[in-house]
Every structure is written in structure tokens, then in C-alpha cells.
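Colleague: Give the three-dimensional model of this entry:
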Amino acid sequence: MTILSDVKALGQQIWLDNLSRSLIQSGELAQMLQQGVCGVTSNPAIFQKAFAGDALYADEISRLKQQDLSPKQRYETLAIADVQAACDVCLSEHQASGGKTGFVSLEVAPDLAKDAAGTIAEAKRLHQAINRPNVMIKVPTTDEGIEALTELVSAGISVNLTLLFSRAQTLKAYAAYQKGIEARLAAGGKVDNIHVVASFFISRVDNALDPTLPEALQGKVAIALAKAAYRDWETYFGSQTFQRLEAQGANRVELLWASTGVKNPAYPDTLYVDSLIGPATVNTVPDATLKAFIDHGKAAPTLTEGTDQALAQLEEVSKLGIDLEALAQRLQEDGLKQFEDAFAKLLEPLA
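Modeller: This next block holds a predicted model:
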């Protein structure tokens, strides 16, 4: 038994927020799964780092550059192969859990964030190309991404909704998911194999707010926001309407805590893992945070503790004149820009 097994027993999956060819081929990813890691996420910044720093890509990149392909097609050839290989490593985890864990995520191109039709087309194309039961297609949770979600769920595709900072936007995403499930059931499709996670970003909230807050609230708001979002989740999926869909095989969207590496060195390095452990959730962690948590983290059901206090803290923030929904919008735009920049940087050496 490891601490990751303890977390799993409390109902939370720990995923690795990293992917590279070396990680897969060295057997390191398989070892992590044996320790209790349950899945993998990727994004343009992760692939950009992998292509630049992992020697295992060099020969294939040279070969791809001899072929009449666009830089994006070369990127997809590499990324799809990596995601397929990671899905294969995670398949035994996926099968052992009855298809509930062991997922690997690949993101649609960041320039499609404000294009619902483009997102739908690319997500369907990537899903078909990867052709693994445990792949999730990652879609940013803009209004257009939420619109795309309904169509993708109705087509039977599992989705990782990313760049969520807003409770209101998260509730809109749940409604869009439900609409997709209802459409698929109405068409006679099965829904028990469709899984959606809503990736709620944590540390970036504190990073943005701390300089403007009194000391008593610093390092507290992101966790308070997550606890409030979890209470929203309990209310939404505990409703009679959704329970009727559950009776027909529908799965609840699971909240996924993202950006859980600590950015402020004054905070404990496992703060955003220790504080957010609860049932039917995921925490996706970078390598350094995973190692720290295995070394000295604490497995305890913390997510549902102190929710009333968390709501009071959010009320204090509101009284300071801080609009958390406006902040969420700005942080999402910043995140989209970061991924667009990483994607452009990633494509440069493939041109």
C-alpha cells in the first residue's frame, strides 16, 4: 500500500500532469501506475517541453520534416503516438476499474478555443485517430467549448474540460453535459462509457489574488473556491433529474483539481493536494508535486471539511470589492494565451 492507494480508497484519483516518450519507454509511467497513479494529462506546454528536451523524438522529427506535412500534422503524428502508447500503459488500470479510471488526455489546438464547430470537428478527428477506449479529448471551457461539449458527449466521446476558474461556468458545463447525455439516450445510445472531468485550476487563483489580500486570506482563496465548487457539484448531481439519468447509466462529471503545483515557495509544497482530497474527484499533479506528496503528503478526507468557513472567506473577498467571476474570465484568457504561445513554440522546430 502507498499513500496514493490511500487517496484512491478515499475516492480520489491522482493523475500525472506530464507526458513524454522517455516517460513511457523507460517504464517509469508503468511504475507510477503500480504506485497508484490513475491517469495522465497533457497540454501544449507539456509537449513543447517534451519535444525540446527528450532525445527520443529527434530521429522521428527529422523523418517527419522530410515529408510533405504541415507543422501541425507533424506535431499530431508525434502526440497521437504518445497518447496511444500512454493509453496502452493505462489500459489495465482502465479495465480493472470498469472503465472509470486510467484516462489519458490530448488537447484540441488552442486556436480553436472560440470556435465551437472547429472544436467539435477536431475533437472527433483526434478521438478517431487515437482509437483507444481510455482517451479523453481536452477542450477549454470557453462558451464555445461548452457548446462543443454537448455535441461531443452526444457522439459518445469522453472529454476533459480545461481552464475552469469559475463556479458559474462550471455549472454551465454540467448543464451542457446533461443535455448531451439526454440527446444520446434519446437516440438509443449507451452512456455508461462516457466520462467527463471538469478541470478547475487552483494555484493560479492564489497567485493572482494574494498580492491584493490581507494576510489572513492569502493562500486560502483557491482552496475555498474549490470547496465551494464541490458543494455546487454535490447539489447539481444529487438532484432528482440527474439521478434519473444515472439510473440509465450516466456518469457524474468529476471535478479535477488542476494547477496544483505550489507557485509560492512560502506555502507547503503539497498544499493543493493535501487540502482537496474527496470522493469522485481527480487531482492532476506535476512530477515534483507527486514526488513530494508520496514523500510527505497526508491522505485524509479534507475536501468536505470547513466548507462553511470557505464560503465565509469567499464572502470576505467579495466585500473587498473583488469580483471572482471577472477574475476567472481574466485567468482563463491568460491560460488560453499561454497555451497558444506554447503551441506556436512547439510548432517552430517542426516547420
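
Colleague: only C-alpha atoms for contact and neighbour calcs from this point on.
Modeller: Noted.

Colleague: doesn't Ala129 make contact with Ile80?
Modeller: Yes - with contacts counted by Cα atoms under 8 Å, Ile80 reaches Ala129, the gap being 7.4 Å.

Colleague: Between those two, which is the more surrounded one?
Modeller: Ile80 (17 against 14; other Cα atoms under 10 Å).

Colleague: so who does Arg167 touch?
Modeller: Leu225, Ala229, Asp232, Glu325 (Cα atoms under 8 Å, 6 or more residues apart in numbering).

Colleague: One more: Val37?
Modeller: Contacts of Val37 (Cα under 8 Å, 6+ apart): Leu4, Gln13, Ile14, Trp15, Leu16.

Colleague: Mind checking which of these are in helices?
Modeller: Counted as lying in helices by DSSP state H, out of the contacts of Val37, are Leu4.

Colleague: so Ala106 sits in a helix?
Modeller: That one is not Ala; residue 106 is Leu. No - the assignment for Leu106 (DSSP: H, G, I helix; E, B strand; the rest coil) gives strand, which keeps it out of a helix.

Colleague: Mind checking what helix or strand follows the helix or strand hosting Ala121 in sequence?
Modeller: Ala121 belongs to helix 116-130 when assigned by DSSP states H and E. Downstream of helix 116-130, the next assigned helix or strand under DSSP H and E is strand 135-140.

Colleague: Give the other helices and strands that the next helix or strand after that following strand contacts.
Modeller: Next helix or strand after strand 135-140 toward the C-terminus (DSSP H and E): helix 143-154. Applying 3 or more Cα pairs under 8 Å, 6 or more residues apart in numbering; DSSP states H and E, one finds that helix 143-154 makes contact with helix 116-130, strand 159-164, helix 167-186.

Colleague: quick one more, to check against the first:
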Amino acid sequence: MNRLQAIRPFGQRIWLDNLSRDLLHSGELSRWINEDGIAGVTSNPAIFHKAIRDDARYATALLALKALPDLDAEQRYEQLVIPDIQAACDLLLDQYRASGGDDGYVSLEVSPELAHDEAGTLNAARRLWQEIDRPNAMIKVPATAAGVAALATLIHEGINVNITLLFSLAQVEATWAAHEAGLRARLADGLPVGQVRSVASFFLSRIDSLLDGQLPEALRGKTAVALARDVYARWQARLDSPAWAELSQAGAQPQWLLWASTGTKNPAYSDVLYVESLIGPRTVNTVPDATLLAFRDHGVAADTLSDPADSQAVLAGVAAAGVDVSAIGEQLQRDGLKLFDEAFAALLALTA
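Modeller: Below you'll find the predicted structure:
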């Protein structure tokens, strides 16, 4: 068993934060699935911008799409990448089936331009879900107020959702409430709840990148992990509540926590910091290629989510330094939306 495979017995799944036609056609993604236990794939506008810009395999298909006069740039983009999403779903379908729906998901994001448009998000998510037409697809929706409201409706409709750009406990708690509301609506309508799935993507490295300059040296590089461990502890407590017990008895599955932005940005920190520090049951860590290779080389798998006591001390220190982590979470979400808007605009410039 290699180092990445050694994570699975602790109840965590590793997903790849990358997708391209080259990864699919070269067999690299298939090898990572078979040899390293990769159990899912995430994508975003920045990932597909890089793929379409750098991967020559898209060139011929893009030229053919540009010859069709009735397609706009976004439609061309979707027609380019939906086959990649479908192919990745097909590679992971055996895992999805063997795990009873716990593993094997592939995420595609709705347009970032819809971040504050609930109706637009719902329409786009429904359309992408139908066009991908795979049970192990997940539609990625940002955790704005509009996105969280859409989450409840999409879960009610049986559409798997990766709710993303979460940076604070308050944001995560809103997604938990929306997820549970969607499940209750399904139950009220007599619909099954066991197969609809969701993950809540909590972003890490961006938190430390923003805060480290505001903190004493002893706290630098620790806030993101402390926040994530606190979120996890509160998630476990929520799953022990009578309200969740009622849903669980009906067959509902919890919204797993997913650790995102796990590539270490500060070279002074371990390149596997955001993997080693956050391993525990019913979680996902989505890693870029470099982090995957680093953990395969020298990562250590252990249960590091069970005891959040040190996290409370770190968070107390952060608060004492005058940092409002809830306000920082709102700022980081706005910043993240802006980055995805810029990546999406650059992406559409390629397909215009």
C-alpha cells in the first residue's frame, strides 16, 4: 500500500483537483485511480482555462465548434468539457457503485457569473446535470446566499451538489441547514434520500496566506487547520443531534466535509501540511497534482481530526490578535468569486 492508499483506512477519500483531456487520454488519471486510490475529481474555471490553453487535444474540437454559428463562447466551452466530465465519471463509476454512492464523484461548476443569481444557478445546474447524465456527477455551486438557497432546491430535486468557496464556520453552517432542508423536502414529498449526495468544500491555504502577516509568528500557518478542525468537531456534533438522527433513519447521508485549496502556498511550510493535518472519517481532501505527488513521496497518514483541543487554543490566539475570522471568511469568499470570474472570462476568451 502506498502512502496515498494508506489514508483510506482512516475514512478519508482523496480527490484530484485537476482534469484535462491529456490526463484522460494518456491514461494518467486511470493510473492514479488504480494505483493511488483517487476517488473523485474536481474542476473549476481556472483548471479548464489552463487545460484548453495548454492541451493541444482540444484544438481540433474547438475549431469545429467555432464553425457552428449558433453557439456562443460559453456553449462552446461546455461542449468541450462535458465529454471530459463524462469520461472521468465513467472511470470512477465502479467506485461509485461499489461504495454505495460514497465515492467516485466528478464536479463541474456552474458559471461564476451566476454567483448571486439563485434562479440562474438553478437553471444552469439542472441543465448541466441533465447533459452530463451520470449518477456520479456533482454540480459545483458557490456558497453565496443565492447558492446556498439553490442548494436546498437542488438536493430536493435529487441533484448532487458540491457547495464551494467556504471559508468560515458561519458559511458552513448555512450550507448544512440548506442541505438538511432539501432532504426534509424530499422526505415530505415521499422521495428517497439515500442516493442524493453533497460535499461542503472548505478552503484552506488562502486563509493562512491572508492572515499570516497579521499574526504573531507562533500562530502563522495554523489558522486554516484550526478552523477546519473546529468545523469538523461541530459537524460531528451535528450528526449526533436528534434532528439528523431522523434524517439518518430515513437513509439520508451526511454532507461530507471536503478540504480544498490544499496546495501549500508558503514554501516555509510542509508541502503536505493541508493533507497530513486533516485526515479523519467521512471527509474528502481534493489535491492538485503537485500535492498528490508530494504525499505519495513523503506524506504520513494518521487520524489527525479526532482531537480539536489545540485548535481552540489557536483560534483563541487569533481572536486575541484582533482577527475576526467570520469577516475574513466573507472577504475570502468575495476574493475567490473574483478570481473565478477572471478565470472564466479568460476561458471564454479562448472559446469566443
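
Colleague: Please work out the TM-score for the two chains.
Modeller: The TM-score (TM-score structural alignment, normalised by the length of the first structure) is 0.99; 350 aligned residues with a Cα RMSD of 0.7 Å.

Colleague: So what does Ala85 of the first structure match up with in the second structure?
Modeller: Taking TM-score structural alignment for the superposition, Ala85 of the first structure sits opposite Ala87 in the second structure.

Colleague: Just the element for that match, please.
Modeller: Using DSSP H and E, Ala87 of the second structure falls in helix 73-98.

Colleague: That helix vs the first structure, average distance?
Modeller: With mean Cα distance after the TM-score superposition for the first structure, helix 73-98 of the second structure departs from the first structure by a mean of 0.7 Å once superposed.

Colleague: mind listing what's buried in that helix?
Modeller: Within helix 73-98 of the second structure, the residues scored as buried using 16 or more other Cα atoms under 10 Å are 73-74, 76-77, 79-82, 84-93, 95-96.

Colleague: Over to stretch 205-215 of the second structure?
Modeller: Buried, per 16+ other Cα under 10 Å, within stretch 205-215 of the second structure: Ser205, Arg206, Ile207, Asp208, Ser209, Leu211, Asp212, Leu215.

Colleague: In the first structure, which residue is most central in space?
Modeller: Ser199 (4.1 Å; Cα atoms, centre = their mean).

Colleague: Wasn't it part of a strand?
Modeller: Yes - assignment of Ser199 of the first structure by three-state DSSP places it within a strand.

Colleague: quick one: stretch 174-183 of the first structure aligns where in the second structure?
Modeller: With TM-score structural alignment as the criterion, stretch 174-183 of the first structure aligns to 176-185.

Colleague: got the buried residues for the matching stretch?
Modeller: Trp176, Ala178, His179, Glu180, Ala181, Gly182, Leu183, Arg184, Ala185.

Colleague: hmm, who's touching that stretch?
Modeller: By Cα under 8 Å, 6+ apart, stretch 176-185 of the second structure touches 148-149, 151-156, 193, 198, 247, 252, 255.

Colleague: ok, now stretch 98-115 of the first structure?
Modeller: 13, 38-44, 79, 83, 86-87, 90-94, 118-119, 122-123, 126, 134-140, 142-145, 160, 193, 195, 336, 339-340, 343.

Colleague: are any of the residues you listed buried, and which?
Modeller: 13, 38-44, 79, 83, 86-87, 90-91, 93-94, 118-119, 122-123, 126, 134-140, 142-145, 160, 193, 195, 336, 339-340, 343.

Colleague: Trace Ser277 of the second structure over to the first structure, please.
Modeller: Under the alignment (TM-score structural alignment), Ser277 of the second structure maps onto Ser275.

Colleague: what comes up buried for stretch 251-265 of the second structure?
Modeller: So stretch 251-265 of the second structure, judged by 16+ other Cα under 10 Å, has buried residues 252-264.

Colleague: Gln243 of the first structure - how many residues pack around it?
Modeller: For Gln243 of the first structure, using other Cα under 10 Å, the count is 16.

Colleague: In contact with it, which residues?
Modeller: Gln243 of the first structure neighbours (Cα under 8 Å, 6+ apart): Phe237.

Colleague: Now do the SS call for it.
Modeller: helix.

Colleague: what do we get in the second structure for it?
Modeller: For Gln243 of the first structure, the residue aligned by TM-score structural alignment is Ala245.

Colleague: Superposed on the first structure, what's the mean shift for the particular helix or strand that has Val318 of the second structure in it?
Modeller: In the assignment (DSSP H and E), Val318 of the second structure maps to helix 309-320. Using mean Cα distance after the TM-score superposition for the first structure, helix 309-320 of the second structure ends up 1.2 Å from its aligned counterpart in the first structure, as a mean over the superposed pairs.

Colleague: I am finished for the moment; much appreciated.
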